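S.K.: can't give you the sequence, but here's the structure:
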């Protein structure tokens, strides 16, 4: 089953190590020290199995949907990439590290892009093979965890991936995500974590400059073990941080600063604002942070059956700075890039300074001053959590206004170089559309019915006189399990009989005498959908066949005792209780087993013409040409209901000639409206305050700025694309100056100043700003 994970987290450098020679990695209370150079580390998570490696351009630094997204991470100001090593089991102690599961190759790509890595590793729980044993506590599972950890450490050593060997890995972490679920397990939970720590120290010892056991620590909630080359660390993995003066002298590593959250079917996209994310990062370094990692920086896609859940989508976009397709998620990416630059500007001060804290405005404002121990220069963090702007009297350094709920970074206490609430970067509106020069493709479809005759006649692969739990019965070989039984009616026909099912899965199809053309119903989120065919539902005299198809939509994979949760049918009744009937079972769909999704399998009998619409349990196949251009390609499944799609994505997998799309539709859909499109930045807009630089870009140079729809320097009104209006004052050259700087270019930079727009010192308002909206084509 898809289960919990014990992870080895690896953090790999993006250029902190300058050569292939061995590097010394240490740290103290205020810095990570690499070859004697004091650093703060800005890191981002990229899970390589969720990002695609290109068969043709694997090491290209411009294929954004592939592993070489790393270049955008580096350009965004990151020092390191964090990843989790996923062990995809083919059988016990046999792992798959091929293709996009090859963590060694992924580490080499990072190294080629001059990036380092903190890393994590995980192994799947073989719960089903060992039913009756408690997850995490069985000797079988402990042995498997130790085997996997040993395997990963040895593979990393053999490939010379650790910094002490000249490789990119500067930190390794065993993660359990166990802290907030450990309590219900009592003493057994504590004993398990202690065993994990001892095992991990023994296995990782020697990877990072011969890390001694006493230099590894379990964090406060026992959720993971962190090993670094010097003494103890304090680590956090939640969005909300409440840091106290009592722990200021402890070095802090934040491994999971969530940029967003999981997306679920039927729910709105989770969103975390750029301002809030930047606030958390600035505040972390204000409070003596050493290493901060974004979870995620590029989320990617859950391929195959790896989504988890229930009801987590295949998209793992996570509202990350690089979106699922590898596009820059603006303004988040740009706002964080400027924050990273501001932090790096003060890095030498932050990592070697005397720190003082003062409170102003009745405690609403906390002012943290870092004074260099070398030259006395200062970096200052005013932070306030009030919903109104606050003016602070800094005495000899003058007055400073701290915007509501924000953190500023001041150079020498009087020059603002960054504020988390002031977004001086562009916002990109990304659309899905057809290329302007492409002719809309009229897809020609073939179809094939899913072979259901055996299931509808009650013929399965094995039998039991009880209802089986679905995960145990399928052994995670499929999302589908058929439950089939017979009911004998010795009386007359009975109409309007109710079938009651106790169900804990996500999607249930009910077929009642359907081979005799009676009724098919599907339960979707507890809503009953029926397709009444030639006759109403009834219980006929003699033998009646009930066939129930249970489908999971991602399995729960987190929480206390989650492995003990049941899936599938736990009870059924028609006129009598059917739970102890003889039930036949079949795992999976026949088309799934016969690989109908493979256009070369030859097992499907595809039919042309008379395309069935609204037909359940139907396979569809078509060929298509890839949209022209270089932008990421998407398939729009408008008109389809529920099922699966097999398509060669991303763009790097598409052929120049025909490509094949195969769909399996469960409840009935219409493929006529399915289309292939590309994602593109079509409109960009930005606000920037006087004294800053506004950078505009049409997503990595794929398009050019073709029109300036709005430009105003002064006090323009509005803050989002489409809302801009001229204010009370405006420089007359606003539009012409922006057109001169940007038109016809892939990207441009505008110095937001009175000089740029040809106005005098007395022009405008106290705080002038520039608002721009442009079109990319």
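M.R.: Looks like it came in fine. No experiment lies behind these values; they were computed from the predicted model shown.

S.K.: okay, CA-based contacts and neighbour counts for the rest of this
M.R.: Fine.

S.K.: Report the separation between residue 658 and residue 441.
M.R.: Using Cα to Cα, to the nearest Å, residue 658 is found at 12 Å from residue 441.

S.K.: Give me the buried positions along stretch 294-312.
M.R.: For stretch 294-312, the neighbour count (16 or more other Cα atoms under 10 Å) marks 294-302, 307-312 as buried.

S.K.: so what secondary structure elements neighbour the longest strand along the chain?
M.R.: Determined from DSSP state E, the single longest strand within the chain is strand 675-689. With contacts taken as 3 or more Cα pairs under 8 Å, 6 or more residues apart in numbering; DSSP states H and E, strand 675-689 sits against strand 426-433, strand 633-636, strand 693-697, strand 769-776.

S.K.: how about 10 Å then?
M.R.: Strand 675-689 is packed against strand 426-433, strand 633-636, strand 693-697, strand 705-714, strand 747-751, strand 769-776, with contacts defined by 3 or more Cα pairs under 10 Å, 6 or more residues apart in numbering; DSSP states H and E.

S.K.: and the longest one, what other elements does it pack with?
M.R.: I take that to be strand 705-714. If you count contacts as 3+ Cα pairs under 10 Å, 6+ apart, strand 705-714 packs onto strand 675-689, helix 734-742, strand 769-776.

S.K.: Next up, a structure to set beside the first:
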């Protein structure tokens, strides 16, 4: 039972702080996105946040999660259960800052907008457009209605609400209509007359009825201008980024704990009263919710609680130490005037809260020099202040011979024999995998045909409007005709090049079902084609009629090839102006050598056969022709590759002695399935998740695709190697000092896969002794599922953070 929210209360603000029942409050917030974890994880995440010194939980509300179909809402199913998440916050005496948006960015698919929204006639998103305003207000009103039991006048935890999100980043693109839109938002939220307060972040023109807030890696340097612009408002920092999102093909961004603490301490020293980490727990972007495009499924963000919900050493403990000090001195900070900076030296200043001659004072000595430590005499004591750091000091009382006390320095991380363990991955025994359960199904490449269910168009259509974003995959299929005289002089190796213009995100090109190229999208993609003319000519000589070569009335021979292009989305963009204009797919012209083949007629297949027939759903497996062969079986004639003899029989007995079946490997467009059983420690279903190690799949042996466990979509996987940046400023060091930039420093994991491990929430697995768990993968390019392993996320004193742990518990 909550004690903080036992009675209704008021929320107001002054120039100093948000006030609860008239008393200024120091609010230390952490962002936790409820759909990036599972309901079974929420209690532990929230409890650990509170133990880490967080007193406010900040989260977005995701429109496309809650209204996937226009007019059909879901606020109750699984991770969409927003009321339950808010109730848990209330039970733990945590305030809530609810960022409704409904545009949220968040590296979330389409910035949180449902895709149906962009297809409404005449709509313009995020501007003064009547259609958009009507839809936006309808959804915001729905969220407000759902949240009413949790507002202050109902003794609930929601004290803050956000409308829009970082609109200043794009408002310039909309000109006058952008200004009018922002002002309309202010009128809209004011008319609701709610007991919680509204704010807008990164809003660069004045909007009535909202508090203006800032977002960045550091915000103390904004303070003076912010105070001049909004003299009556509290100084609120709503996004402090302790890391940065990661894309496939990038090394992981990290931000040192010392720098995080420095930024927070400086903000509070300057007079900030609200601070929020974006993120505190990043979590996992399951299923197809990832935006970008190409953002990793992991949304770890180098946060205080890692993707799996474990305390991140040393960041969690270092920031907890800072939070505990600030909250202990909350009255000193909130009830004393904001001090004027006292300049002690170049790049060294002091902020003193309270009477310096009293133990009820708090002093911040701020050294912003990233290269040099400082030594200064202050309050009759000589202080050594490391570079790029802040010393937080409790005042002394000389009359009582009580000297001032150093409470912490942001650059110094406490270490002891009891230092917390680092979180690493530890492989579970391979014996938990049922090697006899391996099976596979090929995903067919579509033919060009006259079947009535085909979508036929003069030119390749845009992908999103065709698929309605119900799938990552869409096939573009056409037939190209090549005159025999183009090849008669050198029919063994004629050169043909396919040019695709304005195409993305990732594609695979086939000719007659044979892969030609895998490519990233771009303004122009060149694909050398390897066309098998020799077989076609030999077929004609043998009298085989395969409809692939024809004789025209003028006796000239022509050869017909089927061109099949599979376009694979990696998430819709989460930030851009004019989002309603965004499309994807094969948008530009298509050339075969110098011949424009854009308008020769195309057929489109939306999605995969395996998606439509539910290959990923274990309940359908009994009705599907999954293939499984014992180790002595011969190569099936349906596969035109010598994969078994080259890839399997040569190494199976040596590498995989438990494997009694053979499966195709290094083959694209293939579905795999297998089963595993968790070890004994997971069999007691009365044990809570807090007492069990989180688990994941190690997909190092795979390449790119999607993965499901027990029918639940873990997300996209891609074992793309992280390359080094081309930015000449980039360096490998992990130095905490100096302005942080994720593109120039503190990245880890170069020359390794951007993401190797894929989180399996424990409430998605079957933990009983006799229960097996079904893994299904769709591999796009070619991998080896025999190398997949189930791993634990464990804590170990002996391992470095990026190592694989093989130590005994």
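M.R.: Nice, I can see it. These numbers were taken from a predicted model, which means no experiment stands behind them.

S.K.: now the strands for the stretch 51-200 of the first structure?
M.R.: 80-91, 94-96, 115-123, 169-175 (DSSP state E, counting those that start in this stretch).

S.K.: And these: which comes nearest residue 589 of the first structure?
M.R.: strand 80-91 (21.0 Å; Cα to Cα).

S.K.: Run the chain-centre distance for that closest one.
M.R.: Relative to its chain's centre, strand 80-91 of the first structure lies at 15 Å (Cα atoms, centre = their mean, to the nearest Å).

S.K.: orientation of that strand relative to strand 169-175 in degrees?
M.R.: Angle, strand 80-91 of the first structure to strand 169-175, by axes from the mean of the first three to the mean of the last three Cα atoms, to 10 degrees: 50 degrees.

S.K.: for the helices and strands packed on strand 705-714 of the first structure, which one ends up most surrounded?
M.R.: Ranked by mean neighbour count, these are led by strand 769-776 with a mean of 24 (mean count of other Cα atoms under 10 Å).

S.K.: and the counterpart of residue 659 of the first structure in the second structure, what does it touch?
M.R.: Under the alignment (TM-score structural alignment), residue 659 of the first structure pairs with residue 773 in the second structure. Listed by Cα atoms under 10 Å, 6 or more residues apart in numbering, the contact set of residue 773 of the second structure reads 433-434, 618, 674-678, 709-711, 764-767.

S.K.: Surely residue 709 of the first structure touches residue 773?
M.R.: Yes - here residue 709 of the first structure lies in contact with residue 773, judged by Cα atoms under 10 Å, at a distance of 5.5 Å.

S.K.: got any residues that touch both of the two?
M.R.: Here residue 709 of the first structure and residue 773 have 683, 684, 685, 722 as joint contacts, going by Cα under 10 Å, 6+ apart.

S.K.: now the helices for the stretch 451-600 of the first structure?
M.R.: 453-456, 470-474, 590-593 (DSSP state H, counting those that start in this stretch).

S.K.: nearest to residue 326 of the first structure, of the strands of the stretch 51-200 of the first structure?
M.R.: Evaluated over these, closeness to residue 326 of the first structure peaks at strand 80-91, with 15.3 Å, by Cα to Cα.

S.K.: Give the buried residues for stretch 61-78 of the second structure.
M.R.: For stretch 61-78 of the second structure, the neighbour count (16+ other Cα under 10 Å) marks 61, 62, 63, 64, 65, 66, 67, 68, 73, 74, 75 as buried.

S.K.: Contacts only, for the most centrally placed residue in the second structure.
M.R.: With distances taken as Cα atoms, centre = their mean, residue 299 lies nearest the centre of the second structure, 3.9 Å away. Residues in contact with residue 299 of the second structure (Cα under 10 Å, 6+ apart) are 36, 106-107, 244-247, 279, 281-286, 290, 306-307.
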